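need a structure here:
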Amino acid sequence: MNKYTKEAFVNLLEDKLTRKRRIHMEDASDKDLYYVIASIVKDELTPKWLDTQEKYKSNETRQVYYLSMEFLIGRLLESNLLNCGLLDVCNEALREIGRDPEEIYKNEHDAGLGNGGLGRLAACFLDSIASLNLPGHGSGIRYRYGLFEQRIIHGNQIELPDYWLKEEYPWETRKTDEAIEVHFGGSVHMHKKSDGTLEFSYHNTDKVMAVPYDVPVVGYQNNVVNTLRLWSAELPQDESDFLSEPSSQYYHHLDHTHSVEQISGFLYPDDSSFEGKELRLKQQYFLVSATIKGIINKFKDEHNLPLTSLQEKVVIQINDTHPSLAVPELMRILMDEEGLNWKQAWNVTTKVIAYTNHTTLSEALEKWPVSMIQNLLPRIFMIINEINERFCQGIWFDHPELRDSIPELAIIADDQVHMAHLAIVGSFSVNGVARLHTEILKTKEMKNFYTLYPRRFNNKTNGITHRRWLLQVNPCLSKAITEAIGPQWVKQPNKLISLLRYSNDRPFLEKIDQVKRENKQVLANLIHKQTGVTVDEESIFDVQIKRLHEYKRQLLNIFHVIYLYNELKENPSLDLTPRTFIFAAKAAPSYHLAKEVIKLIHHVASIVNFDKTVNGKLKVIFLENYNVSLAEKIIPAADISEQISTASKEASGTGNMKMMMNGALTVGTLDGANIEIKDLVGDDNIFIFGLKADEVLNYYKNGGYVAKDIYNTDERVRKILDQLNYGEFGAHEIEFKDIFYNILYHNDPYFVLKDFDPYIESHELIERAYRHKKSWQKMSVTNIAYSGKFSSDRTIKEYASEIWKI
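Predicted structure coming up:
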């Protein structure tokens, strides 16, 4: 039941505009209304935020801290209104005064705190933790600049600064009184005390202040408000130390001033240089040092317990390897600042820290040069080195069968510190994020670690918050679902399975189909506004939206488009259901081949979209600057969800879950969570193709396959590659030589050609299925019905009961 009537909310808007912005309603801009509504929501949730903190403190509850370098939270106004129970009345009030709610909400800039699936997963998890009334908080960095704003000029990706904080961010609260000092560099002095124990002191370190900015995480209509704490790097206020230093330190001080600004300056600085690598390492240590010191300060303030009991009240979940320095930093604080001995500190650390692995890609399993950690974090390196020595000795004496494997298990090897190894050795839980991914970790990538710690490894298949990705982004579909099965699914997403009863109900199927058509019309309007291209909303909307990476195989998708174009050019009367291929993706600034694929998509689009002989049967759309808000527009309109990564490479995927939940059908490899989707919906409600994970891994083990054999035997493939090689889709002949040579002369490392034929076959099946409207609608409803399994509520319940014990 709404707290406000429509009229009361209008009056509240008027009052706030007058008092906060000093303007009348008729003079208020959309931005004025955005800030005023945010202020109303903040007033609504602040008492609940304080009550939640007080409840955790008085109950002496065990709390979870989710450490992540990314939190891709998107815009918060609409979701906070929804979770506070004010969205409907706010929308009604805005329409009453002649304003479009969507235009108001668009004034919020997407927070530049994340890049892709890792960060969006973290955001979904925080939503579920709060909505399930669990004591858990996020901890990240308050980057001033996000990844980048993407612009496409003549097909080329151009990166512009994403200064998302240039205007006031209404959701954050600065907590200067809880700032924490973080130290870099300097030297470590060791002293032997009278009792024989060692004492360490630090000299000439560079100090950085970590200032917390707290963002509320609002549970769904349950009065719970948890916290996302974002740390900002600032210079210490007291400069007197510097003024007393010799003048030779002046330039060092200037360098340090500049480096402090950089720490929370950019999300993922370019690490192709030494300076870029060092900055990333600084960011990672800055995050874990500030967070862990804050956790320990809070523990000492709230609990009358010794630090040897820290694990009774605290769990730290590290999201991927980026926060792995939490292991040695917690050891350092417990020993050097709190007086515990090594055995006590190690016992606490390995009961507090849990690690989520997100990848099997070797380039994503972080390694840092020994010299870099020694220079930047000398005491931390000493601790890592000691952990490594004890770990390797333990294997030598306790597991003689693994002695030959010590070099590949060691935390320090080949002059590199292996962060995944550090995280595994220093934690009590190691989880993968989909069933296949966890099996690959256990049986292949981390097989020897699994031999050492079989009880430590577990699976937690990823999930998405259905409140944002269905209830918020697709209100018409949500309404149709509620009318059919009741509202219980909003708090119990597994209730969506009741939709199976309606999979043959013609009125319901037609209603779902009507919702999809309306969503496609909305997206078609957006496409026309952004690109000038008119698309047919009756066509199949075939969607691939994700980070641009070779293993995700946007290249296979655009090869399929070229194949269809070639078919239509040879036979313009070909009976082909019209297709609209929709791409959105950012490529890392230094990732040349990924940027070449973006350019290829644009060049193909510039030819296909304006060739009258294909008679509008094919359209290719690339929507620039992919982010959460754009995804919220695309996903409800998708007919086909492209999940075509090279098998074994995608740990889980969550875009597959979002589109499934909105009624799209998946075409995909047996990779990541696609396997679990297939197991639920059955072979008849998904389009699976291509090599399996074990086949891919066997090819890698045995030197791959010969890509040229397919080039020489498949006329379709040869024609596509020759078109690239001879400049048919480029401004000049050598435009896409790099793609051509990577496929044929680097032997197609991601099996694009090997999977080409089965991929084409799958799309033939898709077209045939789409022509049978009722059958397609039934498949769509079946996917929605089973999607409740992929709510992050289910995932978080598993973390809470099996890992965190909260």
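
When you work out contacts or count neighbours from here on, use the C-alpha atoms and nothing else.
Fine.

any idea whether residue 12 is helix, strand or coil?
helix (DSSP: H, G, I helix; E, B strand; the rest coil).

What lies in contact with stretch 323-341?
67-69, 199-200, 284-285, 287-289, 292-293, 307, 318, 342, 345-346, 349, 353, 379-380, 383-384, 419-420, 422-423, 426-427 (C-alpha atoms under 8 Å, 6 or more residues apart in numbering).

and it, how far from the chain's centre?
28 Å (C-alpha atoms, centre = their mean, to the nearest Å).

Show me what counts as buried in that stretch.
323-336, 340 (16 or more other C-alpha atoms under 10 Å).

where's the residue nearest to residue 147 when sequence neighbours are not counted relative to residue 261, distance?
Computed as C-alpha to C-alpha, 6 or more residues apart in numbering, the closest residue to residue 147 that is not its neighbour in sequence is residue 267, at 5.3 Å. Per C-alpha to C-alpha, to the nearest Å, residue 267 is found 13 Å from residue 261.

I have a second one here; can you model it like the first so I can compare?
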Amino acid sequence: MQEQHMARESKAKTATKGGSRPESGGKSTGKTPAPSQQAPGGYDILFKGDNIELLRGTIRHHIMSFQGRDPDRAGNEDSYRALSYTLRDALMYKWIKGQKSLYAQARKRVYYLSMEFLVGRSLTNAVINLGMQEPLHQALKTLGTDLEELQSCEEDAALGNGGLGRLAACFLDSIATMGIPAYGYGILYDYGIFHQSIVDGCQVETPDSWLRTGSPWLYERSHFMYPVQFGGRVHSYIDQEGRYRSRWVDTNIVMAMACDMLVPGFRNDHVINMRLWRAKASRELDLESFNAGDYVSAVESKVQSETISKVLYPSDDIAEGQLLRLRQQYFFVAATLQDVMRRYRKTNVHFEDFPNQVAIQLNDTHPAIAIPELMRLLLDVEGQSWELAWDVCVKTFAYTNHTLMPEALETWSVDMFGSLLPRHLEIIYEINRRFLLEVAERYPGNLRRIQEMSLIEEGPVRKIRMANLAIIGSHSINGVAELHTKLLTEHLFRNFYEMYPERFNAKTNGITPRRWLLCCNQELARLIGEKIGMDWATDLDKLRALEAFADDPEFRQRWREIKRLNKEKLAAIIKKRCNGLEVDPDSLFDIQVKRIHQYKRQLLNVLHVIRLYQHFVAHPESTRPARTVIFAGKAAPSYQRAKLIVRLINSVAGVINRDPRVAGRLRVAFIPNYGVSLAERIIPAADLSEQISTAGTEASGTGNMKFALNGALTIGTLDGANVEIRQEVGAENIFIFGMTAQEVESEKRIKSRKPIQIYEQNPTVRAIVDAIAQGAFSDGDRELFRPLVDDLMSENDPYLLLLDLESYLTCQDMVGEIYGDQDAWTKKSILNVARMGKFSSDRTIRQYAEEIWGIRVE
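Here you go, the predicted model:
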């Protein structure tokens, strides 16, 4: 097996040689030159506003040559693909020019490693960033269709699940817009986490087969294919110079094939790419088994190998799922580092300069196996010394942490890890041995510190602590908000901070204003542009100029009209997706959309909904504003509490929406299958943004930024980036409730108030809890939601729902009062947008580039 592996590796290296030529060419879903490529100036001339006929002709050409259809008889699906190919070719034209320039300048490159890239629809992004809305509108009109219809034909790329992946997508947009030489690396999943339906109030998961008809945005790079090893054993020996060496032998091989998806910068010539790896079998067919009639065995190896890139986040509540996740992580890391090495080797012989040419950012701990993998390549393949290899690793890697909860820090069983990656386990042990010697020297006699900082967690099942590995092997460790970083250094990673204080830093998350205002809320973007120009799209601080219009009655009226238009559009979506449910666009749209998790406290929101319901029933004369409460989000398939919360939301919605006593006053909607494209319709329609996690649990959040940038007011705790949003927009323009992170920690220790005391002392709280416990939302079944009631009443509730409920209810009362004064509300909405400049991902990426990656941004 080792000889076969070396032969394949040699073949792969030979196939990818090419001096300093750019990485162009390769297999695509279709590559016939379009007529526009023959025009002087290439694609530059195609995208000038007076070339409508040329653009129309190119789209028709792609319908015929790529789709094999008569352009005069093509439908929207064919036109969507033809338009995508047209724009993709333009991006490739720009990308090739950029790659030539990069090689000529020998610039340092950034490699952003992430298990998720939640990019949404590529057509929408390409049109906006290329500045093609108007010419495309005219060209498509002559073809009998329009851009919005074609955009709806595209499936969301199911390459991520939540904030981690959406942040990565925003970062790539900013990297491209700012002209930073970089690549995103991940996995090309055939299936997303799942497609969510709601049946009888319950979440039902079905496969999310987003690639079932292929994607016109992907280039298959079959000439970039690398062997990835698993299993086997380690052969150790002493070389001719008396040095200890190892070889990883008798391994199983899976091939990693590169697939590229291009990411354009905003109105510039800079295009970067996501390189996503697809698993391929090292051999397609076992001919001996086939000829013997064992047809299943003949393809078994192929099926097992290619399972690696099938599904995003296989369930980890069984050993097989855990093993597959580990295989996924190593698979994409191993392929990525071979690609990095290939690119570095084109112009470099020695490795002392590697950190000056290469920066690798680890997006959470999922890619942390890259540290021992780079060590393996430097030690075993390149023959470097341990000291040089480790110095190169630490200077090359940087680690972004995304969690404050110890139980969420990734660990792997030593036995599982060792069976799959035996050489890497040896390297991790050696890293740990040397590191603990350093700890013992710095803190003599402190055994507890040694145990806590060790890469190996001792216990009944010995585990590898991947966060500890990422910290030890990186020169930079950053949190994603000021509060998050403070809590990391004071609590979660305090020992490491005390040892390496210079490595820790804060990089508050951001969002791209192109996708999350210019694209998703075009009417509002147009209004803003009329008043202050469009420079804010690349310099979000320029939104400050909007403050001058906050008291202008005419401007406020236009602002409200746009908000209502967005609410009407969302109301139509709710009617279509929620069994004909009709909601009032004039009601307060109160929205919480995010992954369903106990710490995000959707349950707290439901408690307020029940209180509102009880109030309106008891007080039909109430003057409180009508409210539509909207939820969306997915619960992990194995997360039973989260799925029960989804059922409670839908059960409460069912009772309220059928009750004529609250008709016109209160409606509740759970919109299924939340994703990027749905978020682009929901967020512009929000009046109120629910960001209500228990203080000290949310690392940052980016949904809070998207809502505020689109004019929603935030109700939230002082958690994550909410703290900085309040600092920017002003305490009078945000609704803050509940305990601080410090108070939460103190309360967990001393338990000054217990849930039972709050329940007994506050009749409103008691009525809410009793309604759930006594079956008011479960047809009299008192057992269905009993686990949630028990959680609420437990003095060990880690999320402290009842302890924050009273403050939350009071704050919601204030929301209702202020919403009743539409001028006051609109002014706060305008000021929220005007003061969101800090939360651009452009600012975040500039800080990463200049303070972590060592790259100067022009």
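
So after superposing, what's the score?
The TM-score (TM-score structural alignment, normalised by the length of the first structure) is 0.97; 802 aligned residues with a C-alpha RMSD of 1.9 Å.

related to what we said a few turns ago, please pull up the equivalent of the residue nearest to residue 147 of the first structure in the second structure.
Aligned by TM-score structural alignment, residue 267 of the first structure pairs with residue 312 of the second structure.

Quick check, its match in contact with residue 195.
No. Counting by C-alpha atoms under 8 Å, residue 312 of the second structure stays clear of residue 195, with 12.0 Å between them.

Have a look at those two and say which one is more surrounded.
Taking other C-alpha atoms under 10 Å, residue 312 of the second structure and residue 195 do not tie; residue 312 has more neighbours (24 against 20).

so what's the more buried one up against?
Applying C-alpha under 8 Å, 6+ apart, we find residue 312 of the second structure in contact with 159-160, 189, 191-193.

Of those residues, grab the buried ones for PyMOL.
Here is the PyMOL command that picks out the buried ones among those, judged by 16+ other C-alpha under 10 Å:
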select buried, resi 159+160+189+191+192+193
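
Between which two of the contacts of residue 312 of the second structure is the distance greatest?
Largest separation among these by C-alpha to C-alpha: 160 and 191, giving 10.2 Å.

that older thread, between the buried residues of stretch 323-341 of the first structure, which sits nearest residue 512 of the first structure?
When those are ranked by distance to residue 512 of the first structure (C-alpha to C-alpha), residue 323 comes first, at 43.3 Å.

Check the secondary structure at that closest one for me.
coil.

Please enumerate the helices of the stretch 51-200 of the second structure.
Applying DSSP state H, counting those that start in this stretch to the stretch 51-200 of the second structure gives helices spanning 52-65, 76-105, 122-130, 133-142, 147-151, 163-177.

Including distance to residue 835 of the second structure, could these go into a markdown table?
As requested, those are exported to a markdown table (distance: least, C-alpha to C-alpha, whole Å):
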| stretch | distance to residue 835 of the second structure |
| --- | --- |
| helix 52-65 | 39 |
| helix 76-105 | 33 |
| helix 122-130 | 23 |
| helix 133-142 | 28 |
| helix 147-151 | 30 |
| helix 163-177 | 19 |
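
Please identify the deepest-packed of those.
Highest mean neighbour count among these (mean count of other C-alpha atoms under 10 Å): helix 163-177, with a mean of 24.

Where in the first structure does that one align, residue-wise?
The aligned range for helix 163-177 of the second structure is 117-131, by TM-score structural alignment.

Could you do stretch 470-477 of the second structure as well?
Using TM-score structural alignment, stretch 470-477 of the second structure pairs with 423-430 in the first structure.

The alignment partner in the second structure of residue 601 of the first structure and residue 777 of the second structure: what is the separation?
When the second structure is aligned by TM-score structural alignment, the residue opposite residue 601 of the first structure is residue 649. Distance, residue 649 of the second structure to residue 777 of the second structure, by C-alpha to C-alpha: 9 Å.

Cool, thanks, talk later.
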